[in-house]
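> The following comprises the amino acid sequence and a computationally predicted model.
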Amino acid sequence: MKTSWKPGTMIYPLPAVLVTCGTEERSNMLTVAWTGTICTNPPMCYISVRPERHSYAMIKEQMEFTINLTTTAMARATDWAGVRSGSDYDKWKETGLTPVAGQKVSCPSIAESPLSIECRVKEIVKLGSHDMFIADVINVLAEENLIDPATGAFDLASAGLLNYSHGHYFEQGPEIGRFGWSVKKK
C-alpha cells in the first residue's frame, strides 16, 4: 500500500558531480546532484544552481562550466565542496583535487574525474529556488585508461562512480543488464 507524501524532489539516485566554473585565474567548484542529459543531437545537458551560491555568478558571467563525474575515491571531496563556500575557502587546496586547464572552455576540469564535460550555457531558466543552466556540450574529456584501444568502447562502469540519493552517497552496484537485453533474441 502507498501513502500520499508531500510534493518534493524524489527522483533518485542521481549522479553526484562536481561542477567547475570561472577562469584558470579565479575558479571554483560546487557539488551538484540536479544535472542530466536533455538532448542527444545536439548534445545538451543542464545543471540547476541556487542563485545565492558563490559559483552561480561565475557561471552566469562566463556562460561556461564543466561537469566532472565523481568516483567513490572522490566522495569526501565531493561532499566537502558541497557544504563549504568558495567565498570562504580555496576548494582546490582544501579538497586536494587537481585543476586542469579547459580545452574548449575557460574554466578548469578536475584531473581526478574519469569524465569531464565542457559546456557552454545556451539559456538560463529561472525556476524558483534554483535556476537551470541549459547548455551545449562542446567537449568531453575521457580518462584514457577507460577506453578500450581495440574497440574504442568506453568503460565508465569500472570508474567507481558516485551517486546521490536523498541525502546519502552510494557507489554503483553490479550491472544487471544492457540496453535492449529484455527483448534480445536468444
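Looks like it came in fine.

> all contacts plus neighbour counts: C-alpha atoms, from now on.
OK.

> In this structure D79 contacts V32, no?
No - applying Cα atoms under 8 Å as the test, D79 and V32 come out as separate, 9.9 Å apart.

> neighbour count winner among the two?
V32 (22 against 19; other Cα atoms under 10 Å).

> show me where this protein has strands.
Using DSSP state E, the strands of the chain run over 14-15, 17-22, 27-32, 35-39, 44-49, 64-69, 99-100, 109-110, 115-126, 131-142, 162-165, 168-171.

> closest to M58 out of these?
strand 17-22 (5.2 Å; Cα to Cα).

> The closest one vs strand 35-39, what angle?
80 degrees (axes from the mean of the first three to the mean of the last three Cα atoms, to 10 degrees).

> which outside residues touch strand 17-22?
If you take Cα atoms under 8 Å, 6 or more residues apart in numbering as the criterion, strand 17-22 is touched by 27-33, 55, 58-59, 62, 64-70, 78, 81, 106-110.

> second one coming, line it up with the first:
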Amino acid sequence: MKVFHEISVTDLHDNVFTEIGERWMLISAEKDGVTNTMTASWGGFGILWNQPVAYIFVRPQRHTKAFLEAASHFSLTFFDETQRKQLSYLGTVSGKDTDKIKDVGYHVCHEEAAPYFEEAQRVLICQKLYHQDLSPDGFLDAECKKHYPQNDYHTLYVGKIVKVLEKDA
C-alpha cells in the first residue's frame, strides 16, 4: 500500500482547468457504510466565505447524488494518466447496477468521514457547506441551457477543503 502525506491547500499548483476539465476527477461519498463514486469534469476551487472550497456539480439521476446528500464529507480524487480507462468506466457505469469500484480494482480508504482511493495521486477531503439546485431562470446565456435537453439541472455542492493528501513518491 502506498502512503499519502498531508500538504497545505496553498501548495496546490497544478492547473485546475487541466486537472478537472481534461484529466477528470472522482467525486466520492459514503452512505450507510457503502461508498459510491462518479467521474466528473465540471467543478473548481476557490475562496468562499473566507475559506478554501471546492465546488462540484451532480445531475439528479446520478446514483452518487443520494450519497452526497447523506454524507457530511466527500472526496475529490485525482489520478495519473494510467487510470484513464478506469475513470471512463466509473463515469459511465452506475453503482446501482454493479460494484464498479471493485470492477476497476480500486481500494477504498477513509479520512475525515470521506472515502477515497489508494490508487489516487491526490485527494481533497471536503466538508459539505452548501448545496442548491441550478435553476433554468438563472442562466443569463441561453447557450448554457443546451447542456440540459432533458431539464436535468445539476445540483451545486460547495465543500470546505479540510485536508489535501498527496501520494508519497
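Structure received. Remember, predicted model here, so these are calculated numbers, not experimental data.

> Could I get the TM-score for this pair?
After superposition, the two chains reach a TM-score (TM-score structural alignment, normalised by the length of the second structure) of 0.73; 132 aligned residues with a Cα RMSD of 1.7 Å.

> Indicate which one of the strands of the first structure is closest to D90 of the first structure.
Nearest of those to D90 of the first structure, taken as Cα to Cα: strand 27-32 at 7.7 Å.

> Can you lay out the strands of the first structure as a markdown table showing distance to D88 of the first structure?
A markdown table is the format used below for the strands of the first structure (distance: least, Cα to Cα, whole Å):
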| stretch | distance to D88 of the first structure |
| --- | --- |
| strand 14-15 | 26 |
| strand 17-22 | 16 |
| strand 27-32 | 11 |
| strand 35-39 | 25 |
| strand 44-49 | 18 |
| strand 64-69 | 21 |
| strand 99-100 | 18 |
| strand 109-110 | 20 |
| strand 115-126 | 25 |
| strand 131-142 | 23 |
| strand 162-165 | 25 |
| strand 168-171 | 24 |
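
> Quick one, which of the ones you listed gets closest to S87 of the first structure.
Checking the strands of the first structure against S87 of the first structure by Cα to Cα gives strand 27-32 as the closest, at 9.0 Å.

> what's that closest one aligned against in the second structure?
The aligned range for strand 27-32 of the first structure in the second structure is 35-40, by TM-score structural alignment.

> mean deviation of that stretch from the first structure?
Its matched residues in the first structure lie on average 0.7 Å from stretch 35-40 of the second structure after superposition (mean Cα distance after the TM-score superposition for the first structure).

> What is the end-to-end distance of stretch 27-46 of the first structure?
From its first residue to its last, stretch 27-46 of the first structure covers 20 Å (Cα to Cα, to the nearest Å).

> What residues in the second structure pair up with stretch 76-84 of the first structure?
The aligned range for stretch 76-84 of the first structure is 85-93, by TM-score structural alignment.
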